[in-house]
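Chemist: Sharing a model that was predicted from the sequence below.
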Amino acid sequence: MAPRMNRGGNAIGPSGSCQCNKALAQYANRRISADLARRGFLIGMGASMLSAVLPEFGKAQQPGAAAPAQPTTFTNFRLFDGKSGALQDGMYLVVDGNRISQLHRGAPDFSSGAAGAAAGRVIDCGGRVMMPGLIDMHWHALLAALPVATILQSDFSFVYLAAGAEAQRTLLRGFTTVRDVGGPAFALKQAIDAGMLSGPRIYPSGAMITTTGGHGDFRLLTDVPRTSAQISEIERTGAAAIADTADEVRLRVREQFMQGATQIKLVGCGGVSTPRSPLDMLTFTEAQLRAAVETASDWGTYVLVHAYTPESVKRSVGAGVPCIEHGHLMDDRTAEVMAKNGTWLSTQPFTSEEDVAPMAPSSHERFLEVTAGTDNMYKLARKHGLKVAFGTDLIFSQTLATRQGTMLGHIARWYSSADALRMATGINGQLLALAGKRNPYPHKLGVLEEGAYADLLIVAGDPLQDLSLLANPDQNLLMVMKDGRVFKDALKA
């Protein structure tokens, strides 16, 4: 008879007790064969157990990264710091550990040790542009590289393996940080932070919290009606969580925080990819949205809401939501309300069918409706001075995922190249900081200044003049450094 399995995918004995063995070999074997999609706190518990056996586990070197044993001094570069609108010349920058220790004008004085790098590595950038690592505020780490049919039908362990490979590619495209806005990315984040995989910093939201029939409810009709004790497969993977009352919202929000969420994502209206959720539908009531906002505030962080339509955006703003995701169908009055309340607009520059993976006809129609609203949305954002963040929302295609830099180039239709770069670096970093007490990376991101994390790129060419350079990272990104570690160095060549 096959052994009974618990919800974590581990065998349990007749009494229900876990048949754990603390021996390292058995632990590793169990972790490899386990369902990686289960809750992040289980994986965190496993990592803690392994740390007790191997104290150096949490200090593992990231694959392909040069360990910063000594300070590194960069010279002869043109600086885009993520804040100003022009390049600065005649600077030198010192990385010590995982942060920027010095950024000054002039030349470093190695003889006196003033640069702090007399015995460290010195990198001559050859007059090229140095800029902060890019930040994608709307990323789905587990959905980016695989078709939706594969994700829904495969063992979720395969989905995790594909996500790990895509994380490395994401980093080499110059995106050193992402905000994951839906999916069980906790284990992937932990593996990257521990140095087991290379990839960007991840701010995980955990499961998208939606209502019955809302965007993200991919249940089969055979799963309806739902009972209080019933958990669908999509919920079991941690990709979505269904809540239909204010109390259920509070519960689902707390579950995501229990697993390590840095912020919470709720669904406020219909979506493109979910088969039975028209864009104009509304999901949570204002009171239910406010329940999530209050619970997130209790945890010291914030809520973002998926909302395309004026009605869904205004309902979210009325509930105190500080960040609207998408907003493509907003009208002038909606933008005015957002500006009055200081609400962030985190959105994506969808311009054509090249920005989306193949989809069903009904979803395709909805995507065209969203795309048709993009131009008006950005014009309204500029008119009302909204705080605008940049993200891509590229899902269900490994080929499509490579267009992160191309999507950034689309922003030049409404903003200057300098404004677009600020949006994808320093401005996005400001939005990340709303995570407050749940922020796992407390130092500054998206800027190059003393004390900030050492996430930087060396670019062949001037992206302030030509944003399309970032659409070809293989050729134009000569160095990628994240957390003070070099993951790509083509300067030598």
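Modeler: Sure, I can see it. Numbering: from 1, shown residues only.

Chemist: contacts and neighbour counts: CA atoms only from here.
Modeler: Fine.

Chemist: ranges for the helices of the stretch 101-250 of the chain?
Modeler: Here the stretch 101-250 of the chain has its helices, by DSSP state H, counting those that start in this stretch, at 148-153, 156-172, 186-193, 233-236, 246-259.

Chemist: residues making contact with the fourth one?
Modeler: In this structure, residues lying in contact with helix 233-236 by CA atoms under 8 Å, 6 or more residues apart in numbering are 38, 207, 217-219, 240-242.

Chemist: for the helices of the stretch 101-250 of the chain, which one ends up most surrounded?
Modeler: Ranked by mean neighbour count, the helices of the stretch 101-250 of the chain are led by helix 186-193 with a mean of 22 (mean count of other CA atoms under 10 Å).

Chemist: then this one, side by side with the first:
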Amino acid sequence: MSCMKFHSHDHAEHIPPASQGKILFKNCTIFDGINEQLDTGQDVLVEKNLISKIVPTGSTSFDNIDTILDCEGRTLIPGLIDCHWHSVVAALDMASLMNSDMTYIGIVAGCAAKETLLRGFTSCRDLGGATFGLKKATDNGTIEGPRIYPCGAFISQTSGHFDFRPPNYVPSNPGDSLDYLQRNGMMLVCDGVPEILKRTREVLRMGATHIKIAGGGGVASQYDYVDVSEFRLDEVKAAVDCAKAWNTYVCAHVLTDAAIRTCVEAGVKTIEHGNLASRETLELMKEKDPILNDEDAIPFPPGSPQQEKFEYVTNGTIATAKMAKEIGVKMAFGTDILFDKKLADKQGRFLSKMPKCGFTPYEALKMATSTNAEVLKLCNQRDPYPHALGVVQEGAYADLILVDGNPLEDLDLISQPKEKFIAIMKDGKLHKNMFE
């Protein structure tokens, strides 16, 4: 099988950062992202943007080391991965998003990207928004931020979860121009198989690593109800088949049992949320092998329709997560933070709460590292980052966090990045170094 590639300015490959030379993490305890057993007394050598050697401390003499970090037994873990992140809309309130020009939105998103990285999240799967420019700016070093696996625009049906058009925009005419957010790739509204095929292909053309659709009603949306099933089976299958032709996959925002079944039957690979799934549907998900992605709290005005929907949905979250674990459904970790900078600043706290859903600190950390990396890699040939992520292994990307303490014993350390993350490295570059 032969493969041809072409690259435009929007499809540029990842460019490693300017080398900081050889960096040695000396005498560290390693959580490799996979195994619960920690490896003590290890040296980790980073060259360019990769982990080149992991050896017992003192067993090898390294030459020409530019920077030595004496970890004194502290825990070195893989960079964290958020599998349901919104790079553009996490730090903006809804009113600002709806009424600001894209230059302002981009500047806010760029500033927020560095803050995300300094919370220890070195990679994210972005699940909706105009992120292609932000990804390009982080890849080429214009700004600091996590790796981004972008889906581009949310794809929604009319009156679906991602239909953010003004209230009086319907009825629409075939000749109407796209509204501002659609023109700038924040979301796209389409109906029927031909339209969903066109929009899916357009988003893939822009550089999406995967596709995000609305499979059912949601909480933050204005015009739908939680119980609504949205795209029909033939529409979802059209998006799935289109993505499959590009060697990638579709993920779906979906909450209710009926809508989950439609998406799973159509071949959707990851179910985002799934809060109201039944045991029978979870069994089907295990058979089909998608991945359930949890969500957490977003504040809505007291008494608002969104708050009522949120309370209804989240009543099922913990029970569903525990049942999914019991059945053996694969689960990934994601925060799904929207429209609230203060909440975005607490990104790590969402991970530290996983024991409430029945997960041990080890299970939570594995989920947020190597398991989430498996999700990132579902995009196959569309993967812009070819080396391993979410692990501390030779040959993997040097995405590393040095933690003051053992997060497998105290997961709350993850929620204190300013105090407890001594060093944060992404792509072989130290973005935080408290040794200096």
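Modeler: It's in. Bear in mind the structure is a predicted one, so any value in this text is a computation, not a measurement.

Chemist: can you redo the helices of the stretch 101-250 of structure 1 as JSON lines with distance to Ser468 of structure 1?
Modeler: Listed next are the helices of the stretch 101-250 of structure 1 as JSON lines, based on distance: least, CA to CA, whole Å:
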{"stretch": "helix 148-153", "distance to Ser468 of structure 1": "29"}
{"stretch": "helix 156-172", "distance to Ser468 of structure 1": "16"}
{"stretch": "helix 186-193", "distance to Ser468 of structure 1": "29"}
{"stretch": "helix 233-236", "distance to Ser468 of structure 1": "38"}
{"stretch": "helix 246-259", "distance to Ser468 of structure 1": "37"}
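
Chemist: With Arg382 of structure 1 as the reference, name the closest of those helices.
Modeler: Closest of those to Arg382 of structure 1 is helix 156-172, at 29.2 Å (criterion: CA to CA).

Chemist: Where in structure 2 does the closest one align, residue-wise?
Modeler: Aligned using TM-score structural alignment, helix 156-172 of structure 1 spans residues 102-118 in structure 2.

Chemist: I'd like the distance between the spatially most distant residue from the centre of structure 2 and Ala109 of structure 2.
Modeler: Relative to the centre of structure 2, the most outlying C-alpha is that of Ser61, 38.5 Å out, by CA atoms, centre = their mean. Computed with CA to CA, to the nearest Å, the distance linking Ser61 of structure 2 and Ala109 of structure 2 is 43 Å.

Chemist: can you check Gln306 of structure 2 too?
Modeler: Relative to Ala109 of structure 2, Gln306 of structure 2 is positioned 24 Å away (CA to CA).

Chemist: repeat for Gln393 of structure 2
Modeler: For Gln393 of structure 2 relative to Ala109 of structure 2 (CA to CA), the value is 31 Å.

Chemist: repeat for Cys379 of structure 2
Modeler: From Cys379 of structure 2 to Ala109 of structure 2 the distance is 24 Å (CA to CA).

Chemist: Could you do Cys190 of structure 2 as well?
Modeler: Counting by CA to CA - Cys190 of structure 2 and Ala109 of structure 2 are separated by 26 Å.

Chemist: How about Ala91 of structure 2?
Modeler: As for Ala91 of structure 2, its distance to Ala109 of structure 2 is 7 Å (criterion: CA to CA).

Chemist: any residues in contact with both of these two?
Modeler: With CA under 8 Å, 6+ apart, Ala91 of structure 2 and Ala109 have no common neighbours.

Chemist: Report the contact partners of the equivalent of His210 of structure 2 over in structure 1.
Modeler: Aligning on TM-score structural alignment places His210 of structure 2 opposite Gln263 in structure 1. Residues in contact with Gln263 of structure 1, defined by CA under 8 Å, 6+ apart, are 203-205, 296, 301-304, 435, 438.

Chemist: quick one: which of those sit in strands?
Modeler: 203-204, 303-304 (DSSP state E).

Chemist: Give me the neighbour count for the alignment partner in structure 2 of Trp299 of structure 1.
Modeler: Counting by TM-score structural alignment, Trp299 of structure 1 corresponds to Trp246 in structure 2. By the criterion of other CA atoms under 10 Å, Trp246 of structure 2 has 18 neighbours.

Chemist: Repeat that for Leu38 of structure 2.
Modeler: 17.

Chemist: how about it, what's its match in structure 1?
Modeler: Under TM-score structural alignment, Leu38 of structure 2 pairs with Leu87 in structure 1.
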